[in-house]
Every structure is written in C-alpha cells, then in structure tokens.
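In: After the sequence you'll find the predicted model.
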Amino acid sequence: MIRVVLTDDQPLIRTGLRVLIADTPDIEVVGEAGDGAEAVAQAAELRPDVTVMDIRMPGMDGLEATRRITGTPGGGTRVLVLTTFDDDAYVYAALRGGASGFLLKDMPLETILDGIRVVAAGDALIAPTVTRRLIEEFARQPPGAAAPRPSTGPARDARLRVVTEREREVLALVGRGMSNTEIAEALCISVATAKSHVARLFAKLAARDRVHLVIIAYETGLVG
C-alpha cells in the first residue's frame, strides 16, 4: 500500500483527490496539509511514501517544503509536485529542490495516480509538455551540472551500442515522458517487462534517474 499525504491550500482540491484515491486499492491517503509547513510536519510525523505537493500556497510554499522534506536525512518521503502552473521556473526549482515528479492538475486522473505509483517506486516522472524545455535548461547548465553532451555523432552512438533494439525503443519513449505503464501499452508488453527494460537502461547507461535517461534520449538523437 502506497501511503500519501495531500498538500494543497484549496480544501476542495484535497477532498476531490482523497475521494478519487479512496477507490484505488493500492494507494491510501494518510494525511492532508494546507500549506508547506504543515506538509513538512506531516512528512516527519506520518512518514508517507509520497507527498503530493502544490506549489503556490500561503506561508511556506511547495518549493521550500519540497526542499525540506527531501533534504531530511533518512526521511524516505518522495515528492510529486501537482500544480496548475506550467511554468519553467517552477519546474526547474521543484526538480532542483528534490521533487521526483512534476505533473499538472488538468491531467487525467489515471495519469496522476500512475505518477504517484512511479514516484513511490523510486522513479522520476515529468509531464510530457515540459520535458523538452527541461532538456533545454539542462543543456544550458555549466559542465558537470547536467549529463555529458558528446560533440560528435559517433560519440553519441557509442552509448547506445550497449543497449538492445528493444531497449532503444524504451529509451525513446522514456525520452517522450512516458511512464512504465504507457510504455507497456505502446509496445504491447507487460508493465513488469517495461520496468525491467528501464532498470537495465539505468545500469547500462549509468543513469542517475529517469530525468537523466530523458537527457540521454535527446543527446543520442532517439528523441528530437
């Protein structure tokens, strides 16, 4: 069972999510918070697997709360940002602050629920609409702050020599922001098989997280 704390300054949003999650057998809402300070306290007290975090809230906002929750040694709570604001500054600040996912409130419920599952499993998930902008931002960072960017075509191809054709297909879909469930549907394979392919990509490409896989997919030309 995935234990979740919902953080949003609008009670109606929290209530709606709680009611919808109540019908989901593998996710349980264990707490709610109306601002960032409450979210930090709930994370410390309840030790949820995932905190679903809004960004704009009175008092301590979601970005600061995310930094505090993910910066707690041994805390173990991962943060999925769920916001109305598709804004570059918020995306980058949330991910740099330690968030494992960034989704928008107008996305389908199943996408949000799957996002909770993905983040709880230790992966990262980013709304496809912001993926390309994220890559462009990483590309502008100083050396060492982002994944290495090879300067020639052969150097790009070299990294893909260790992966199979199926793993290339999976990497391309990860680069488009797809979750394991969406990859499984696109390739007509099981979710477990999709997850295994992603795990092998982490090992073969020495990727830090799913965001790093997205960067590699763009750098190697699998996604353009």
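Out: It's in.
In: CA atoms for contacts and neighbours, from now on please.
Out: Fine.
In: E182 versus A139, what's the distance?
Out: Distance, A139 to E182, by Cα to Cα, to the nearest Å: 27 Å.
In: What's the biggest helix in this protein, counting residues?
Out: helix 191-205 (DSSP state H).
In: Flag every buried residue along it.
Out: 191, 194-195, 197-198, 201-202 (16 or more other Cα atoms under 10 Å).
In: For my notes, please list those residues in JSON lines and give distance to A155 for each entry.
Out: Formatted as JSON lines, the buried residues of helix 191-205 follow (distance: Cα to Cα, whole Å):
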{"residue": "V191", "distance to A155": "32"}
{"residue": "A194", "distance to A155": "27"}
{"residue": "K195", "distance to A155": "27"}
{"residue": "H197", "distance to A155": "23"}
{"residue": "V198", "distance to A155": "22"}
{"residue": "L201", "distance to A155": "18"}
{"residue": "F202", "distance to A155": "19"}
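In: another structure for you, compare them:
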Amino acid sequence: MFNNLLTNEIWLATLLTLKLATFTTLILLVMAIPLGWWMSQSKNRLKPIIEACITLPLILPPTVLGFYLLVLFSPQNPVGHAWLSVFDSSLVFSFYGLLFGSIIYSLPFMVQPIRDAFLKIDRDLLDASSTLGASFIQTFRYVVLPLSKHGITTGCILAFAHTVGEFGVVLLIGGNIESETRVLSILLYDLIETNQMDSANQVALALVGFAFFVLLSLSMLRRSVKI
C-alpha cells in the first residue's frame, strides 16, 4: 500500500515537472526569438542593461531570485494583488506562480543560444535576400530561422532541462503541494527529509539519467553542426 502511494507521488511529480518544463519552453521560445534577434542587431544604449537583466539568473543564487519573486507575487504587492483580483486565486504556491518563476529563471538559457546563432548569420545573405525583393518577414522565415535552427534547438533543450532541475525558486514560490507545485526536485528533497533513501535514490538516478541524456544530445548536436 505504501509503495503504491509513493509510486503515485512520483508519477504525479513527473507529470507536473514535464508539464512545467514544456509550458516554460514553449513560452520562452516565443519570447526568445524576437528578443534574441533584437539583442543581435540592436545598437541601443540600453542594450547592455537589458542583457545584464536577462543574464542575471545565471549568476544570482536561486533562493535570492525566489525570495524576490515570492514578494512580488504575494497578494500584498501590485502584481500578486492584480492576479488575485482577476483570477480569484493566489499566484504564490500555485502552478502559474511556478510557471512565471520558471520563465524568468530559465530565460537566459533560451535567449543566449538563439542570440549567438543570429550573430553567426552572414550579413551578406540577409542583404541578398532584401535585394531580391524579399520582405523582412520572408527573410526571417526562410533565411534567418533555418540558419539558426541548431541554436534554437539548443536553447529549447537547455531551457527544458534547466526547468526540470529547478529547486530554490520552485521551493520558495511554490512550496510543496501535491499535483500543484510538487515537482521532482521538491519530491526528492521531501523523500530525503523523511529518510526514504531508497525512493530518493530512484528519483535522483532518474534526474541524473535525464541530465546525461541532455548533455549527450547537446554534444551530438554540436557534432552535427561541425559536420
């Protein structure tokens, strides 16, 4: 009976983790392509500040980011209060709170590979497309995106994997609510806290296997680009 309950907990945590990582990756993809293009082309004086803000989660301790998101999302602050007024539910300790936090935390992992891919595109190809009468939309669709597919794919893999491995941000703004905010990293922490080491080992091994698969995929992707 106990093993069945634990298996069900792991299954629910896995589904929730995959759901969070998938939604985060899709939303970030929509955001990162135009943002990455702007970062690769713009000469705006504010660009270094915007780049620093986007890159900040790479350096900032997750608990610090989670703390400020917790404050921002709380009903006592404008963002959390507005969400509560519109949806009649708290943004803190909810799946949507996790989603917004994951988007912010994983943003640089999606944006940077896409920006770098855009920077590598030969400017002469863009000029030739324009000379032949193609619009910016056509050039972007048929020239820029195909030439940047490896960078976009890398960004998606990194963002998805980074979301799966979140802990500090997730714990602070999501807590530990089954089927709502208890993702695999939180479940692992919970199992260790309750001294269920065999089950914790199973979850940890699954996460290690996933991390290895991600690194192997990235290595193979880089090799295909060189070839």
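Out: Yes, it's here. Treat the numbers as computed from the prediction; the structure is a model and nothing was measured.
In: TM-score for the pair, please.
Out: TM-score of the superposed chains, computed with TM-score structural alignment, normalised by the length of structure 1, equals 0.28; 111 aligned residues with a Cα RMSD of 5.7 Å.
In: on that earlier part again, name the helices or strands packed onto the longest helix of structure 1?
Out: On a contact count with 3 or more Cα pairs under 8 Å, 6 or more residues apart in numbering; DSSP states H and E, helix 191-205 of structure 1 meets helix 165-175, helix 180-187.
In: and with 7 Å instead?
Out: If you count contacts as 3 or more Cα pairs under 7 Å, 6 or more residues apart in numbering; DSSP states H and E, helix 191-205 of structure 1 packs onto helix 180-187.
In: Now do the helix it packs on: everything it contacts.
Out: 170, 173, 190-191, 194-195 (Cα atoms under 7 Å, 6 or more residues apart in numbering).
In: Just want the angle from that helix to helix 191-205.
Out: In terms of direction (axes from the mean of the first three to the mean of the last three Cα atoms, to 10 degrees), helix 180-187 of structure 1 departs from helix 191-205 by 100 degrees.
In: In helix 180-187 of structure 1, which residues are buried?
Out: Quick answer for helix 180-187 of structure 1 (16+ other Cα under 10 Å): 180-184.
In: secondary structure class for L103 of structure 1?
Out: strand (DSSP: H, G, I helix; E, B strand; the rest coil).
In: Now do the contacts for it.
Out: 81-83, 126-127.
In: Looking at the residues you listed, state which has the most neighbours.
Out: V81 (29 neighbours; other Cα atoms under 10 Å).
In: if I pick the nearest residue to M197 of structure 2 once chain neighbours are set aside, what's in contact with it?
Out: Leaving aside its chain neighbours, M197 of structure 2 sits nearest to L191 (6.8 Å; criterion: Cα to Cα, 6 or more residues apart in numbering). Listed by Cα under 7 Å, 6+ apart, the contact set of L191 of structure 2 reads 197, 199-200.
In: following the longest helix of structure 1, which helix or strand comes up?
Out: Per DSSP states H and E, the first helix or strand lying C-terminal to helix 191-205 of structure 1 is helix 210-219.
In: name the helices or strands packed onto that next one?
Out: Counting contacts by 3+ Cα pairs under 7 Å, 6+ apart, helix 210-219 of structure 1 packs against helix 165-175.
In: For the helix it packs on, buried residues please.
Out: In helix 165-175 of structure 1, counting by 16+ other Cα under 10 Å, buried: 167-175.
In: ok, so of those, who is nearest A33 of structure 1?
Out: Nearest to A33 of structure 1 among the buried residues of helix 165-175 of structure 1, counting by Cα to Cα, is V174 at 31.8 Å.
In: Leaving out chain neighbours, which residue sits closest to that closest one?
Out: Nearest one to V174 of structure 1, counting by Cα to Cα, 6+ apart, is V214 at 6.0 Å.
In: what's the spacing between that neighbour and L201 of structure 1?
Out: 11 Å.
In: just E182 of structure 1 next, same as before
Out: E182 of structure 1 is 17 Å from L201 of structure 1, by Cα to Cα.
In: The helix or strand that contains V91 of structure 1 packs against which elements?
Out: Element membership of V91 of structure 1 [criterion: DSSP H and E] is helix 88-96. Of the remaining helices and strands, none touches helix 88-96 of structure 1 by 3+ Cα pairs under 7 Å, 6+ apart.
In: Name the residues that touch it?
Out: Residues contacting helix 88-96 of structure 1 (Cα under 7 Å, 6+ apart): 63, 102.
In: And it, what's buried?
Out: Here helix 88-96 of structure 1 shows 90-92, 94-95 as buried, counting by 16+ other Cα under 10 Å.
In: wait, doesn't A39 of structure 1 sit right on E45?
Out: No: judged on Cα atoms under 7 Å, A39 of structure 1 makes no contact with E45 at a distance of 9.8 Å.
In: Tell me the one among the buried residues of helix 165-175 of structure 1 nearest to R3 of structure 1.
Out: Using Cα to Cα, the buried residues of helix 165-175 of structure 1 come closest to R3 of structure 1 at V174, 25.7 Å.
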